[in-house]
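Participant: Provided below are the primary sequence and the corresponding predicted coordinates.
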Amino acid sequence: MARYIVATAAIPALYGAYKSYYWGCPPDIKIIRNVDEAVEFLNSNKYVSDALKFVNNVEKNNNNEHNNNNNEEEIIRNLKPQAIGFLARSGSELCQKIPVQKCRNDEMDVSEALKKFNLGDKWNSSLEWINRVACPEEDLSCSEEWLVRLPSQVERLRRMLQLLFLTTENEFDIDSIDVDVIPFLFNIYKEFDETQNDISNLTLKILANVVGSNEKYSKKMLNSEWLPLISNMVLNGRNLMERLLAHKICQNALSSLNSIDYRLRSDIYEVHIPEAEPELDIVLIHGLRGSVAYTWRQKDSDENILTTCWPKDWLPYDIKRPFRIFGLDYPSYIIQFTGAQPSLQSRANRFQSQLTDAGIGKRPVLFICHSMGGLLAKQLLLDSPELAKNTIGVLFIATPHKGSPVASWGYSIFNPTNDVIFLNENNLMNKKLNDDFTAISRQIPIIVSMVETVESNLIGTAKGIVVPNKSAVFEQGAVYHIEDMHLNICKPARESASYGVIINFLLDCFREIGRR
């Protein structure tokens, strides 16, 4: 492949030639004649996009005319669970009017409810330990009453929910739960949604695992107070993570109802789905201390926590071809505290099965990676020859193929994590990873490197390039030097040079699909 080193000033001209370019023909549109036909299609999982548009238009017309007519009642009366799932996933206002069973119970004893979960010896021993250390000896005011909600009790609940989340990640015995888990989770969410955002999000993550594991729980969730809450959250969640979690819950419910053929596991989020059958899958992988809900957003401010997520809000409009977008999410740290820390290889092992469960690899796939995310993508492709075979392109955004000089600071300042050690310029494992990936990289048609050229604020008054040119440039493919700093190079403005590179990269990938 020809190699290009492109200056920043030249990129907008390239981008302007492609912006909003339409490839191929628009998808076929099914003409739906009446409410009965729309409901039938939803119930039978046919022409879902067109049926949703019809039903939502009926609802909109009813609202505009202030008329609660028979069409609306007829729709609600004939909906099956999977049809309700599709409506919830679309954020339909009709979900606010579907009769549901009450979940709210202000007298629920959380501690006693958790004790009724019977998920094996490991669960029971862990729960016993958490309960035993709930109140520190020096905290004489610490009460065992859940209603008091002292910090020690909140922390105990947080640990219990983390344990429940980890337990429900994998297959577990549904019949062993001796508590009505759907209203249980609803009550936890309502208790903490205004005060403890991490607990409310953890509750949503558990719900996504539970409804994805069994048809019974999917139906129960869609017939409960969760329905209006989740359907509203899909479009109007308070932040990006809340909206992504609401979408995941709907998708996993549809998966267990056999309405879609894939499932979203703990670390993977679906950022966008098209109306038509997707031609390719895009996988986003963030870097050290990033997240799926932060890395791919515009630069944030305290006043605006709903800043644009460019893969979700721009790409589907600027490239009018059907594709899915997924984001991997994983915790990472700079300072090593107690306990084992995950390695690059252990994360790759974990992600491998989750990508498979999401159906990634069945069609052409491309990766967009920031910083250490590019190293994870390389490990994933090395570990899975089949995935590598179906990979059309990889976009490395400020990826430290040969380490970062900033990582070496950690040895003299604090106890670094495995991640920081791996990013050291002299790390032999990273060198081997780069050598091994270089050996297979020729089978990937399109590889692009984006290089930061603006110094970042480091420690104190120190400034520097986090991933210098010699490390950020991969041995193969085009190279673009971007006038931005490390953390912002993956947060482009819509008319920026970096966004132009992304658009051109995607269009090149679609061309490659056409050639194949």
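Facilitator: Here it is on my side, so go on.

Participant: every contact and neighbour count from this point should use C-alpha atoms.
Facilitator: Noted.

Participant: which SS state does E112 fall under?
Facilitator: Classification of E112 into helix, strand or coil gives helix, according to DSSP: H, G, I helix; E, B strand; the rest coil.

Participant: now it: how far from V501?
Facilitator: Spatial separation of E112 from V501 under the definition C-alpha to C-alpha, to the nearest Å is 55 Å.

Participant: between the two, which one's more packed in?
Facilitator: Between E112 and V501, counted using other C-alpha atoms under 10 Å, V501 has the larger neighbour count: 24 against 11.

Participant: residues in contact with the more buried one?
Facilitator: The neighbours of V501, taking C-alpha atoms under 8 Å, 6 or more residues apart in numbering as the test, are I11, Y15, Y480.

Participant: reformat the residues you listed as TSV; add distance to F414, secondary structure and neighbour count.
Facilitator: Compiled in TSV, the contacts of V501 are given as follows (distance: C-alpha to C-alpha, whole Å; DSSP: H, G, I helix; E, B strand; the rest coil; neighbours: other C-alpha atoms under 10 Å):
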residue	distance to F414	secondary structure	neighbour count
I11	40	helix	20
Y15	43	helix	20
Y480	34	strand	22
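
Participant: and the strands in the protein?
Facilitator: 5-6, 268-272, 280-285, 323-328, 365-370, 391-397, 446-452, 456-457, 463-464, 478-482 (DSSP state E).

Participant: got a markdown table for these, with distance to D50 too?
Facilitator: Listed next are the strands of the chain as a markdown table, based on distance: least, C-alpha to C-alpha, whole Å:
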| stretch | distance to D50 |
| --- | --- |
| strand 5-6 | 43 |
| strand 268-272 | 18 |
| strand 280-285 | 22 |
| strand 323-328 | 18 |
| strand 365-370 | 27 |
| strand 391-397 | 31 |
| strand 446-452 | 35 |
| strand 456-457 | 48 |
| strand 463-464 | 52 |
| strand 478-482 | 41 |
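
Participant: so how many other residues sit close to F437?
Facilitator: The number of residues near F437, taken as other C-alpha under 10 Å, comes to 17.

Participant: actually N34, not the one I wrote
Facilitator: By other C-alpha under 10 Å, 13 other residues sit near N34.

Participant: give me the distance between R89 and N56.
Facilitator: Between R89 and N56 the distance is 12 Å, computed by C-alpha to C-alpha.

Participant: neighbour count for the two, which is higher?
Facilitator: Neighbours per residue (other C-alpha under 10 Å) separate R89 from N56, with R89 holding more: 23 against 19.

Participant: rewinding a little: closest to K116 among the contacts of V501?
Facilitator: Taking C-alpha to C-alpha as the measure, K116 sits nearest to Y480 out of those, at 57.1 Å.

Participant: the closest one contacts V6, doesn't it?
Facilitator: Yes - with the criterion set as C-alpha atoms under 8 Å, Y480 and V6 qualify as a contacting pair; they are 4.9 Å apart.

Participant: take a look at this one as well, against the first:
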Amino acid sequence: MSISWVKIKKIPLLFYSIRKRVSVKSLGKNARFAGATAVGLGGLFIGYYTKNNANPLSLDENETAILQKNKLKFWNFFNNLSLSLQAKLSRNIQTLLNLAEHHESYIRDLAINNIIQTEWSDNDLNLIELVASDRIQVLISLKEKTNLELLKFKENLKPCGESLELLMKESLKKIIPSDTYCKYLQNCALSEKWLSEEQQSWWSFSESSCEKIVELEDSEQFYAMYLDTYCTICQSDDYMQFLDNNGLLILRQILDDSPNDLLLTTKVAKILAVLSSHKETHYLISKSGFISLFAKWMRSSDLSLSLYASKSLWNMHDPTSIYADGVYLYFPLFLKSSEPEVDIIFVHGLKGGPFRTWRQKDSSDNKSPSCKCWPKDWLAKDIKNCRIIGVEYATKLSDWTSPNQDPLPLRAKFMAAKLKEAGVGKRPIIWVGHSMGGLLIKHMLEDEHLIEKSHGFIFYSVPHLGCPLASLTNNRLASIFSPSLEVRELHEGNKNLIKLNENFLEIIQHRQLPVFSFAEGSASQFPFGIKRIIVPESYAYPGIGEFRVMAELNHLDICKPKDRESDLYLETKNFILRNVFQKISIKAEEEKDYFYLRKFVCID
């Protein structure tokens, strides 16, 4: 026996709705109405319970116990209905702040929306500033059409009485790095010398690069140097040392001293995004007054600043689903009323990155593309109810600056763990990879759970069988160029790549999964006027699925559509809709009951 709640949007649909649950003919035998109705939230709710035909029950002790249990659920429903009405209609700020902390998400959402949409007096705004919890501030920040006046700056940091540069030096001296590279950067920073631009990377470090340092010229370079060092420390296990040695105070004062410096602001936002992946830092970050800044930054036109701020807020919003270092949420940036139905994961290739690989194609008349991230700006508008994620992993071409590098299978294992920490694997997955990113995706399929949730693959010039150009370094040139491990892994005829592709084909054939591969048809430009196709057609085709050669696109542009009407973008979008997303939507549509309000269900 069960009690159900049905929402009737229009009275004429009453009997149609009931027929979906209980046939009219047998209504008297199989259903008893709970004897109450309620009008609220724009609809009529009717409660009734039904008996199982196979095991009809009389009003014995068993049935009485079930009725008592459902009676409690029945009253819980009306209590929640009353709270919902309050959350939607109340103009008492204290009441709304209390409801914004309710354990039911839909009540919280109604209260937050009411707070955002109402024009409050100065006294009410002061009360919000004093009383609103960190959780409420984060929820307000993650609403797309929010009122930033509700997020007045809260700072519980005591200003230091010494110069910022002196404070930064003293702070860095007290940190004892456990990592060799962090220790090296610390020494460079304290000596006020820094790596040249091409060496400022965890993956480009080597002891031989110690002599290739440059003198600092101004305070911005000094701050940038220290912020890069702090970021690397926070990416290691020493992040608490940074916090314990005035780290957040330093970040605040840098922002106060250089409020319009985008470079420094972005570096500060990156450090905070890294820290936010650790749950124990959330309280310190919020009490230092950064939530209001996150709300402002995530609405910035600068892609990296926006994504760093968004990551921090989402990590603080739901600590059970963490976007770790190297995982970025492209969409949705803001809270949505419904959960996404599919995850679309973008993985860049060699020397790529989440902030530059997926931009609009550069052109002679559009050197600064209007779309800096087409999955975020275009795909999110064309494919509803999806979550789009971009990943980042370090790559390099040569071992001259860093002899130590993890092999691709190990990197894939680390990346898969980070994606699962962000909740990837709870819903269907569509994988999109460019160049070496496609190989990383195939390695991640060693995780059985990710295989089970995979619903489609899109590859842009992925060297499934190796890369002839990489094989050129497998001779006397190797001693000159010293190719990196990832370049050596791309050698033509590499047995590991062949085995990897065989395993991939076996998975695709067994699970009947769709695959679409694109190949470059135009040569890439190299120094000294040399032109070469990096991944030829025969190497870009995995041996299964749809395949298309893009004659006018080279290796770098193969993942950069010219516009939303270009063949490259339309093929990508339509593949997702045709082979994956429509199947999910159709299945969901069949199971959906428009007259059944899941929030108010009472089931034994």
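Facilitator: It's in. Here the structure is a predicted model, which means the values were calculated and not measured.

Participant: and the TM-score between them?
Facilitator: After superposition, the two chains reach a TM-score of 0.78 (TM-score structural alignment, normalised by the length of the first structure), with 465 aligned residues with a C-alpha RMSD of 3.7 Å.

Participant: picking up where we left off before, out of the strands of the first structure, which comes closest to V35 of the first structure?
Facilitator: Of the strands of the first structure, the one closest to V35 of the first structure (C-alpha to C-alpha) turns out to be strand 268-272, at 27.5 Å.

Participant: aligned against the second structure, show me the partner of L157 of the first structure.
Facilitator: Aligning on TM-score structural alignment places L157 of the first structure opposite Y226 in the second structure.

Participant: ok now do that match, which residues does it touch?
Facilitator: With contact taken as C-alpha under 8 Å, 6+ apart, Y226 of the second structure is in contact with M168, A189.

Participant: give the aligned range of stretch 462-470 of the first structure in the second structure.
Facilitator: The aligned range for stretch 462-470 of the first structure is 530-538, by TM-score structural alignment.

Participant: distance between that stretch and the chain's centre?
Facilitator: Here the centre of mass of C-alpha atoms in stretch 530-538 of the second structure, compared against the chain's by C-alpha atoms, centre = their mean, to the nearest Å, lies 33 Å away.

Participant: what's the answer for stretch 440-450 of the first structure, then?
Facilitator: Here stretch 440-450 of the first structure shows a centroid-to-chain-centroid distance of 25 Å under the convention C-alpha atoms, centre = their mean.

Participant: and it, how far apart are its ends?
Facilitator: Distance across stretch 440-450 of the first structure, first residue to last, is 20 Å (C-alpha to C-alpha).

Participant: so where do the helices sit in the stretch 251-400 of the first structure?
Facilitator: Ranges of helices within the stretch 251-400 of the first structure are 310-313, 315-318, 344-357, 372-383, 385-389, based on DSSP state H, counting those that start in this stretch.

Participant: and among those, the most buried is which?
Facilitator: Per residue and on average, the most neighbours among those fall to helix 372-383, with a mean of 22 (mean count of other C-alpha atoms under 10 Å).

Participant: dump the residue contacts of the closest residue to R104 of the first structure other than its chain neighbours.
Facilitator: With C-alpha to C-alpha, 6 or more residues apart in numbering as the measure, N187 is the residue that lies nearest to R104 of the first structure, at 5.8 Å, once sequence neighbours are left out. When contacts are counted by C-alpha under 8 Å, 6+ apart, N187 of the first structure is found next to C103, R104, N105, D106, M108.

Participant: if I look at N187 of the first structure, how far off is S200 of the first structure?
Facilitator: Note on N187 of the first structure: its distance to S200 of the first structure, by C-alpha to C-alpha, is 10 Å.

Participant: ok, Y333 of the first structure touching L288?
Facilitator: Yes - in this structure, Y333 of the first structure sits in contact with L288. The criterion is C-alpha under 8 Å, and the distance is 7.0 Å.

Participant: who touches both of the two?
Facilitator: Overlap between the neighbourhoods of Y333 of the first structure and L288 consists of D419, taking contacts as C-alpha under 8 Å, 6+ apart.

Participant: all helices for the stretch 151-300 of the second structure, in order.
Facilitator: Remark: helices of the stretch 151-300 of the second structure, listed N- to C-terminal, are 164-174, 180-190, 219-234, 239-244, 247-257, 262-275, 282-287, 291-297; assignment by DSSP H, counting those that start in this stretch.

Participant: and the fourth one, how far out from the chain middle?
Facilitator: Centroid displacement of helix 239-244 of the second structure relative to its chain, using C-alpha atoms, centre = their mean, is 25 Å.

Participant: by contact count, what packs against that helix?
Facilitator: Other elements packing on helix 239-244 of the second structure under the criterion 3 or more C-alpha pairs under 8 Å, 6 or more residues apart in numbering; DSSP states H and E are helix 219-234.

Participant: how far off centre is the helix it packs on?
Facilitator: With C-alpha atoms, centre = their mean as the basis, helix 219-234 of the second structure stands 25 Å off its chain's centre.

Participant: buried stuff in it?
Facilitator: Of the residues in helix 219-234 of the second structure, those scored as buried under the neighbour-count criterion (16 or more other C-alpha atoms under 10 Å) are 222-234.

Participant: repeat that for stretch 497-513 of the second structure.
Facilitator: Of the residues in stretch 497-513 of the second structure, those buried under the neighbour-count criterion (16+ other C-alpha under 10 Å) are L497, I498, L500, N501, F504, L505, I508, L513.

Participant: would you format these as a markdown table with distance to E211 of the second structure included?
Facilitator: As requested, those are exported to a markdown table (distance: C-alpha to C-alpha, whole Å):
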| residue | distance to E211 of the second structure |
| --- | --- |
| L497 | 38 |
| I498 | 41 |
| L500 | 41 |
| N501 | 43 |
| F504 | 45 |
| L505 | 48 |
| I508 | 50 |
| L513 | 52 |
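
Participant: in helices, which of the residues you listed fall?
Facilitator: Applying DSSP state H to these, the entries found in helices are L497, I498, L500, N501, F504, L505, I508.

Participant: what's the most distant pair in those?
Facilitator: Taking C-alpha to C-alpha, the two most distant members of those are L497 and I508; they sit 16.4 Å apart.

Participant: quick one on the thing from earlier: let me have the buried residues of helix 219-234 of the second structure in TSV, extended by distance to K71 of the second structure.
Facilitator: As requested, the buried residues of helix 219-234 of the second structure are exported to TSV (distance: C-alpha to C-alpha, whole Å):
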residue	distance to K71 of the second structure
F222	67
Y223	64
A224	63
M225	65
Y226	63
L227	59
D228	60
T229	61
Y230	58
C231	56
T232	57
I233	56
C234	53
